[in-house]
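Peer 1: okay, here's the prediction I keep looking at, along with the sequence it came from:
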Amino acid sequence: MTAPYVLDVRGLRIRLPGTARRVLDGVDLTVAAGETVALVGESGSGKTLTSRSALRLLPPGALAEGTVAVAGDDVLTMSADRVRALRTRTVAMIFQDPRAAINPLRRIGDFLTEGVVLTGAMDAADATARATELLRAVGVEDSVLGKYPGQVSGGMLQRVMIAAALMGDPSLLLADEPTTALDVTTQAEVVALLGRLQQRFGTGLLFVTHDLDLAAALSDRVYVMYAGRIVESGPAKDLFACPRHPYSAALLASTPRLDAPLGRLPAIDGRPPDLRTELTGCSFAPRCPLATEVCDRHEPESRPVPGRPGHQAACHHSDRLDRSAADA
């Protein structure tokens, strides 16, 4: 029986040595085949760790609970051999900084082919042919196979990273802020390229970003993360048009826009909670303008937003946000 999701995260909790609280605390997240899901939030909210859990790339000493099922199999309980096979054939990751992810002393051709050759997935000739095909698909001439990473531009190297991620025909692609180090024009090209390749190969895509406009343009569904918890999720169109969590609303309000009135951008007061501090109640309460005593004492459960299928928010005062949005 085929698994309904290429990625199905349930109740994921991760604690690191020396921390007073969990870095991830009860994360639920799904990605279907051919679907683009955005995971957004401030730096340090747990986005990258969530995505890396699908490859079991966890920090030393990390204690993980829950399940991270890829194509129906729990990555957290797999043997080391199965995890290696998973990383070669089923799941691939595009890292944020391509220059930090590629060995500068190896030629690009070796970087693209050695993984599938060493694992026996392809022989050298087939791997080179596959690399050439994918480079052309991402708009790069196969002449780069003989070059070193330092001999090509950042935008071209990110395209090489995308080609490398597709070498094993993965069913799940993890993109960890892959456009952050690129100029605006190259960002647009890379995003469009990911969309075309996803349609061509039918790959599920988890796109980690702090760029809300990019998430709105690219994704089918969105998860908003704060302090290791999913505080809101739903269809991209609904969530960005009418957020139902104060944190989501604050992120959207602080996004620069050409048609915004002159003056300082709105900012979220305060700072994210320190990992050395225990959390009680709602993690966003100290920074939230709607917070009351119940927020300080009780962690809100994620509940469906009335009249909006698939839209959920973990807030005690979503109804107050509803009224303020309706009045605006």
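Peer 2: Here it is on my side, so go on.
Peer 1: hey, let's count contacts and neighbours off CA atoms from now on
Peer 2: Will do.
Peer 1: now do the contacts for the nearest residue to residue 267 once chain neighbours are set aside.
Peer 2: Among residues not flanking residue 267 along the chain, residue 254 sits closest, at 5.7 Å (CA to CA, 6 or more residues apart in numbering). Neighbouring residues of residue 254 by CA atoms under 8 Å, 6 or more residues apart in numbering: 265-268.
Peer 1: one more: residue 174?
Peer 2: Contacts for residue 174 (CA under 8 Å, 6+ apart) come out as 51, 91-94, 205-208.
Peer 1: how far does the helix or strand in which it is found sit from the chain's center?
Peer 2: Using DSSP states H and E, residue 174 sits in strand 172-176. Remark: strand 172-176 is offset 7 Å from the chain centroid, using CA atoms, centre = their mean, to the nearest Å.
Peer 1: ok, now stretch 299-306?
Peer 2: With CA atoms, centre = their mean, you get 22 Å for stretch 299-306.
Peer 1: can you list contacts of it?
Peer 2: Stretch 299-306 is contacted from outside by 231-232, 244, 280-283, 310-316, using CA under 8 Å, 6+ apart.
Peer 1: sec struct for the residue nearest the centre of the chain, please.
Peer 2: Geometric centre of the chain, nearest residue: residue 208, 2.6 Å, by CA atoms, centre = their mean. The three-state label given to residue 208 by DSSP: H, G, I helix; E, B strand; the rest coil is strand.
Peer 1: just confirm it contacts residue 175, I think it does.
Peer 2: Yes. If you go by CA atoms under 8 Å, residue 208 and residue 175 touch, sitting 6.0 Å apart.
Peer 1: put this next to the first one:
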Amino acid sequence: MAEKTIEIKDLVVEYRTRSGVVQALNGLSLSIEKGKTLGLVGETGAGKTTAGLAVLGLIPSPPGVIVSGEILLNGKDLRALTDKEMDQIRGDAVAMIFQDPMTSLNPVMTVGDQIAEAIKIHEGLNHGDALKKAEEMLEMVGIPRERAKEYPHQFSGGMKQRVVIAIALSCTPGLLIADEPTTALDVTIQAQVLEMMKGLKEKYEMSMLMITHDLGIVAEICDEVSVVYAGRVVEHGTLADVFDNTRHPYTEGLFNSLPNIENQAEKLKPIRGLMPDPTDLPLGCPFYPRCDHAMEICRTKKPPKVYRNETHFVECHLYNEQNIGDKEEKWR
């Protein structure tokens, strides 16, 4: 069996507010093999960022609470660690590229000092040596080392994103969590950043959790895909499993929402309705109110996990034992 860098098992996270309990993650499970990239896909509000923050122990508390579940990094239970022990994990064994590079950087510190900060903490270097390595990291992401003395406002959006990546990679983490790393970038810069990330991942043999709503990015960089809806993985498989043998109605809806390049006259087919209110999730399948294939059982009973093969599963009543008969050919 392949070695797992990260395993998340049945993770439940709530935000307990005065307005009610927000059910952010509802039994989320996923794992990433060493050196592989997993794409975590879903609409805004699905719980993708919460999953990344939970791994790093950065769920804001209050109001956030990890109710139950396991988070294993290289077999070590992160939930059992103290705050001081987690400080040693963050930025070293696991690092995160946060969603918006514009707000991820300190405006009153030079970019060189910001990269050197993590290096000093985790590698015990003095400021001069740490700054030298920071300059090397800048060059590695395509920025001249002389610019280490400059401040974030002197960089473009694409350059800021490269700086954020340099910070995340400064201590060569075994796991990199990338939260929508190209959202604020134009298409040409996005392609450059993705290509750079792929090269650096291979160079350092890292595992990566790519959090995104962009299926094009998933196709470009990921080995496996987990589709998340209402804080739970509803379909998972290899890139070929999910892209070529799509099963869950929600996943089908995501693909149908994309423009057809070959037939530009074809209209988009967006998923009707909105994500369910996380303070009042449906009793059965959370996708039930928006699903064109919904049955009575979907309203009252949560769907089981059904495997198409060893790598591909779906949580949907369309494929349970009672309904698989008339869909057996499609399932294969």
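Peer 2: Cool, got the structure. Model, not experiment: these values are computed from the prediction.
Peer 1: about what we covered before: which stretch of structure 2 lines up against the strand holding residue 174 of structure 1?
Peer 2: The aligned range for strand 172-176 of structure 1 in structure 2 is 175-179, by TM-score structural alignment.
Peer 1: quick one: the matching stretch to structure 1 mean distance?
Peer 2: For stretch 175-179 of structure 2, the mean deviation from structure 1 after alignment is 0.3 Å (mean CA distance after the TM-score superposition for structure 1).
Peer 1: quick one on the thing from earlier: please say which position in structure 2 the residue nearest to the centre of structure 1 maps to.
Peer 2: Per TM-score structural alignment, the equivalent position to residue 208 of structure 1 in structure 2 is residue 211.
Peer 1: so who does that match touch?
Peer 2: By CA under 8 Å, 6+ apart, the contact list for residue 211 of structure 2 reads 39-41, 48-49, 177-180.
Peer 1: ok, it to residue 48 of structure 2 distance?
Peer 2: Using CA to CA, to the nearest Å, residue 211 of structure 2 is found at 6 Å from residue 48 of structure 2.
Peer 1: give the residues shared as contacts by the two.
Peer 2: Common neighbours of residue 211 of structure 2 and residue 48, counting by CA under 8 Å, 6+ apart, are 40-41.
Peer 1: pretty sure residue 208 of structure 2 sits against residue 36.
Peer 2: Yes. Taking CA under 8 Å as the definition, residue 208 of structure 2 is a contact partner of residue 36 at 6.4 Å.
Peer 1: burial measure for residue 290 of structure 1, as a count.
Peer 2: 15 (other CA atoms under 10 Å).
Peer 1: now the residue mapped onto it from structure 2, what's its secondary structure?
Peer 2: Aligned by TM-score structural alignment, residue 290 of structure 1 pairs with residue 293 of structure 2. Secondary structure, three-state DSSP: residue 293 of structure 2 is coil.
Peer 1: mind listing what residue 293 of structure 2 touches?
Peer 2: 249, 318.
Peer 1: so how far is residue 256 of structure 2 from it?
Peer 2: Using CA to CA, residue 293 of structure 2 is found at 15 Å from residue 256 of structure 2.
Peer 1: just residue 92 of structure 2 next, same as before
Peer 2: Residue 92 of structure 2 is 40 Å from residue 256 of structure 2, by CA to CA.
Peer 1: compare these two and say which is more crowded by neighbours.
Peer 2: Neighbours were counted for residue 92 of structure 2 and for residue 256 using other CA under 10 Å; residue 92 has more, 22 against 15.
Peer 1: what lines up with that one in structure 1?
Peer 2: Here residue 92 of structure 2 is matched to residue 89 in structure 1, going by TM-score structural alignment.
Peer 1: thought that match was touching residue 172?
Peer 2: No. Residue 89 of structure 1 is not in contact with residue 172 according to CA under 8 Å; the separation is 9.6 Å.
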